[in-house]
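Asks: pasted the sequence and its predicted model underneath.
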Amino acid sequence: MKIAFVGKGGSGKTTLSSLFIRHLVANEAPVVAVDADINQHLGAALGLTDEEAAALPALGAHLPLIKEYLRGSNPRIASADNMIKTTPPGAGSRLLRITEDNPVYEACARTVPLDDGDSVRLMATGPFTESDLGVACYHSKVGAVELCLNHLVDGPDEYVVVDMTAGSDSFASGMFTRFDVTFLVAEPTRKGVSVYRQYKEYARDFGVVLKVVGNKVQGPEDIEFLQDEVGEDLLVTFGHSDWVRAMERGRPAGFDLLEAGNRLALQALQDAAEDSYAARDWGRYTEQMVHFHLRNAESWGNAKTGVDLAAQIDPGFVLHEALVSPRPAPLPAPQPA
């Protein structure tokens, strides 16, 4: 299942993303973590040093490789140069799985060790650099993430967790429709809930499952405020955490020592994600890909590539887990002679 964390800058969404990732890994779930925020802090929140986080490969820098691999033998795409961030898969395209090894992961992902001996596969868009100023927008970098999500087939026991750009920046492409559930992290303040209202309005016509996660909650008044402002969209709240404070100082204890209330909140996030995935409509999911591809093609893609990108759409193709071979079952134990 695909999960996004969004929220205004400073709301704590990266911290909660990292806690949720640790929770899933501790429960032995396969996870791919993606840092798609303009401020690249997810690696550090997962325990990397500043130097290690800076050394992560940038997805955007490997876009030609990603396109060429995903294009596969799709006859509707004559060249990887003709692919844009919204290009949907079709017959002959290569699809990604969470647990496999492939050239995309080899070039763009790194295995990050966690505190308790576990690890997680992490990919990052890469930071906004000085050379980008005045000539590029950050959405061009997250295009590689959208292309991968469009070609990724995930199962009910597998997770992609994406730490997204803050606020309404998520709506610069169709990537906001790629998730089974979007967790919007909101502080119990007017500014905190204003991002929720904006996101809710933008997403209302696209069937986006939006759940609010209250953060930095100090007491019943904060909870009451969030309930009044967001209603039934409020899923759960997080309060003060000595464990998080220690993590932010670079001295985390074992994850099993995270406060019981906050561990229960993380389980509530996982339960909500599982419920949402169970209701996924693969046909609608594919239709939304096509919708945003046509919009981008008409707006700028056709002019940039010099081809009619609508021709890339395979009308008979529906992305679905059944399109890829299941993970092989373990071999049976040998029987005594």
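Replies: Ah, there it is.
Asks: please count neighbours and contacts with C-alpha atoms only from this point.
Replies: OK.
Asks: skip the chain neighbours and tell me the closest residue to residue 312.
Replies: Closest residue to residue 312 apart from its sequence neighbours, by CA to CA, 6 or more residues apart in numbering: residue 76 at 5.0 Å.
Asks: helix, strand or coil: sort out the one you found for me.
Replies: Under DSSP: H, G, I helix; E, B strand; the rest coil, the three-state class of residue 76 is coil.
Asks: try residue 284
Replies: Residue 284 - assigned by three-state DSSP - is helix.
Asks: ditto for residue 84
Replies: Per three-state DSSP, the local secondary structure of residue 84 is coil.
Asks: tally of neighbours for it?
Replies: For residue 84, the count of nearby residues is 23 (other CA atoms under 10 Å).
Asks: my read: it touches residue 302, true?
Replies: No - judged on CA atoms under 8 Å, residue 84 makes no contact with residue 302 at a distance of 9.7 Å.
Asks: re the thing from before, where's the residue nearest to residue 312 relative to residue 281, distance?
Replies: In this view, residue 76 and residue 281 are 25 Å apart by CA to CA, to the nearest Å.
Asks: show me which of those two is the more surrounded one.
Replies: Neighbours were tallied for residue 76 and for residue 281 using other CA under 10 Å; the higher tally belongs to residue 76 (18 against 12).
Asks: which ones are touching the more buried one?
Replies: 90, 311-314 (CA atoms under 8 Å, 6 or more residues apart in numbering).
Asks: try it against this one:
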Amino acid sequence: MKIAFVGKGGSGKTTLSSLFIRHLAAHGAPVIAVDADINQHLGAALGLDDEQAAALPALGAHLPLIKEYLRGSNPRIPSADSMIKTTPPGTGSRLLRVTEDNPVYGACARGVALDGRAVRLMATGPFTESDLGVACYHSKVGAVELCLNHLVDGSGEYVVVDMTAGSDSFASGMFTRFDVTFLVAEPTRKGVSVYRQYKEYARDFGVALKVVGNKVQGADDLAFLRDEVGEDLLVTVGHSDWVRAMEKGRPPAFELLEADNRAALETLRVAADGSYALRDWERYTAQMVHFHLRNAESWGNAKTGIDLAAQVDPGFVLREDTGTGTGTGTEAGAAAGTTPRSASLRPAPQPA
């Protein structure tokens, strides 16, 4: 299942997403963690030092490889250069699986050991000096959107994305790629303002939005959040000595996280599992196509010089059960030497 963490800058979304990733790993679940924030802090929150975090490969730097691999033998896509961030998969496309090994993960993911459990970490890459004044950060997350569009996840498999702060996520269709979106909100007026924006923007797209109250210090804070967000408030998190030690770079064993905070993380997992069970694959695919056609008309056709609507395979529905129903890309994946679902998770080496 695909899970997003969003919220106002400074709300604690990266901290909470890292705790959730640790919680999943501690229970033996396969996890892909993605840092899609303009401020790249997820690696550090998962225990990488500054040198290791800086050495993470940037997804955007490997976009040609990603496109070429995902294109596979799809006859509707004549070249990798004709693909944009919203290009949907079709018959012949290669699909990504959470637990397989493939060239995309080999180039763009690194294994991170969390209390003996390995997760894959991918990052968009930081905003560089060459980007200043000439590039939009949304071009950085285009590689993430393309990968999510081609990623088939199953029950008990988790893709956790730490999104950029605020409502910037709505600058692309990526906000519809998630089974549940956890919005981290502090018990302040500013803290719930992003919630109101997100709720309004997501209303017509069936986005499952759950609020995680953070830095909640007492009954008054809890009452404020309940008044402001109502039934969307899923759980609250308070002070944590474990988190304070982690932020100093000296995290104790994860099993020593406070019991109430462990219970809160389990509430998030149960909510994510429940949302995945409700996924409508046809609607999921239709939303992907909807945003591709909008992007094609707005800028994609002019950029590529072709009609990108022709990339849409009308008979294709992305499904978990690869190999049945409409097109799935199984043949292309097999030809590339990848093994869907059954491949073991072999983490890439830690950054030096």
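Replies: All right, it came through fine. All values derive from a computational prediction rather than experimental measurement.
Asks: quick revisit: in the contacts of residue 76 of structure 1, find the pair that's most separated.
Replies: Using CA to CA, the pair of those lying farthest apart is 90 and 311, separated by 11.1 Å.
Asks: who has more neighbours out of the two?
Replies: Using other CA under 10 Å as the criterion, residue 90 of structure 1 and residue 311 rank with residue 90 on top: 24 against 11.
Asks: contacting residues for that one?
Replies: The contact partners of residue 90 of structure 1, by CA under 8 Å, 6+ apart, come to 74, 76, 313-314, 317.
Asks: pull the contacting residues for the nearest residue to residue 180 of structure 2 once chain neighbours are set aside.
Replies: Among residues not flanking residue 180 of structure 2 along the chain, residue 208 sits closest, at 4.8 Å (CA to CA, 6+ apart). The neighbourhood of residue 208 of structure 2, defined by CA under 8 Å, 6+ apart, consists of 179-181, 275.
Asks: what's the answer for residue 192 of structure 2, then?
Replies: Residue 192 of structure 2 neighbours (CA under 8 Å, 6+ apart): 185-186, 225, 228-229.
Asks: in strands, which of the residues you listed appear?
Replies: When DSSP state E defines the strands, the subset of those inside them is residue 185.
Asks: how about the contacts of residue 192 of structure 2 in a markdown table, adding distance to residue 254 of structure 2 and neighbour count?
Replies: Compiled in a markdown table, the contacts of residue 192 of structure 2 are given as follows (distance: CA to CA, whole Å; neighbours: other CA atoms under 10 Å):
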| residue | distance to residue 254 of structure 2 | neighbour count |
| --- | --- | --- |
| 185 | 24 | 31 |
| 186 | 24 | 25 |
| 225 | 28 | 26 |
| 228 | 32 | 17 |
| 229 | 30 | 18 |
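Asks: any chance of the contacts of residue 192 of structure 2 in CSV, with distance to residue 150 of structure 2 too?
Replies: Output for the contacts of residue 192 of structure 2, formatted as CSV (distance: CA to CA, whole Å):
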residue, distance to residue 150 of structure 2
185, 30
186, 34
225, 37
228, 37
229, 33
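Asks: which of the contacts of residue 192 of structure 2 sits closest to residue 111 of structure 2?
Replies: Nearest to residue 111 of structure 2, judged by CA to CA, of the contacts of residue 192 of structure 2 is residue 185 at 29.8 Å.
Asks: now the strands for the stretch 1-150 of structure 2?
Replies: 2-7, 31-36, 96-97, 109-114, 117-123 (DSSP state E, counting those that start in this stretch).
Asks: all helices of the stretch 251-352 of structure 2, in order?
Replies: 259-277, 281-295, 301-304, 330-335 (DSSP state H, counting those that start in this stretch).
Asks: please, where are all the helices along the stretch 101-250 of structure 1?
Replies: Secondary structure of the stretch 101-250 of structure 1 (DSSP H, counting those that start in this stretch): helices at 103-108, 139-150, 190-203, 220-230, 242-248.
Asks: please identify the most buried of the ones you listed.
Replies: The highest average neighbour count among the helices of the stretch 101-250 of structure 1, using mean count of other CA atoms under 10 Å, belongs to helix 139-150 at a mean of 22.
Asks: the inter-axis angle of that one versus strand 31-35?
Replies: With axes from the mean of the first three to the mean of the last three CA atoms, to 10 degrees defining the directions, helix 139-150 of structure 1 sits at 160 degrees from strand 31-35.
Asks: who does helix 139-150 of structure 1 touch, helix- and strand-wise?
Replies: If you count contacts as 3 or more CA pairs under 8 Å, 6 or more residues apart in numbering; DSSP states H and E, helix 139-150 of structure 1 packs onto helix 63-71.
Asks: on that earlier part again, could you dump the helices of the stretch 251-352 of structure 2 to a markdown table with mean neighbour count and distance to residue 46 of structure 2?
Replies: As requested, those are exported to a markdown table (neighbours: other CA atoms under 10 Å; distance: least, CA to CA, whole Å):
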| stretch | mean neighbour count | distance to residue 46 of structure 2 |
| --- | --- | --- |
| helix 259-277 | 17 | 16 |
| helix 281-295 | 18 | 30 |
| helix 301-304 | 14 | 38 |
| helix 330-335 | 17 | 31 |
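Asks: which one of those helices lies closest to residue 106 of structure 2?
Replies: Of all the helices of the stretch 251-352 of structure 2, helix 330-335 sits nearest to residue 106 of structure 2, with 15.2 Å by CA to CA.
Asks: name the nearest residue to residue 216 of structure 1, sequence neighbours excluded.
Replies: Once flanking residues are discounted, residue 216 of structure 1 sits nearest to residue 239: 5.3 Å by CA to CA, 6+ apart.
Asks: ok, the one you found to residue 17 of structure 1 distance?
Replies: Separation of residue 239 of structure 1 from residue 17 of structure 1 (CA to CA) stands at 15 Å.
Asks: which one of the two is surrounded by more residues?
Replies: Set side by side, residue 239 of structure 1 and residue 17 show more neighbours around residue 17, with 28 against 15, by other CA under 10 Å.
Asks: can you name the residues that contact the more buried one?
Replies: When contacts are counted by CA under 8 Å, 6+ apart, residue 17 of structure 1 touches 5, 42, 161-163.
Asks: could I get those residues as TSV with neighbour count and distance to residue 203 of structure 1?
Replies: Compiled in TSV, those are given as follows (neighbours: other CA atoms under 10 Å; distance: CA to CA, whole Å):
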residue	neighbour count	distance to residue 203 of structure 1
5	27	15
42	26	25
161	23	19
162	28	17
163	27	18
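Asks: residues contacting the residue positioned nearest the centre of structure 2?
Replies: Nearest residue to the geometric centre of structure 2 (CA atoms, centre = their mean): residue 161, 2.9 Å. Contacts for residue 161 of structure 2 (CA under 8 Å, 6+ apart) come out as 2-5, 17, 33-36.
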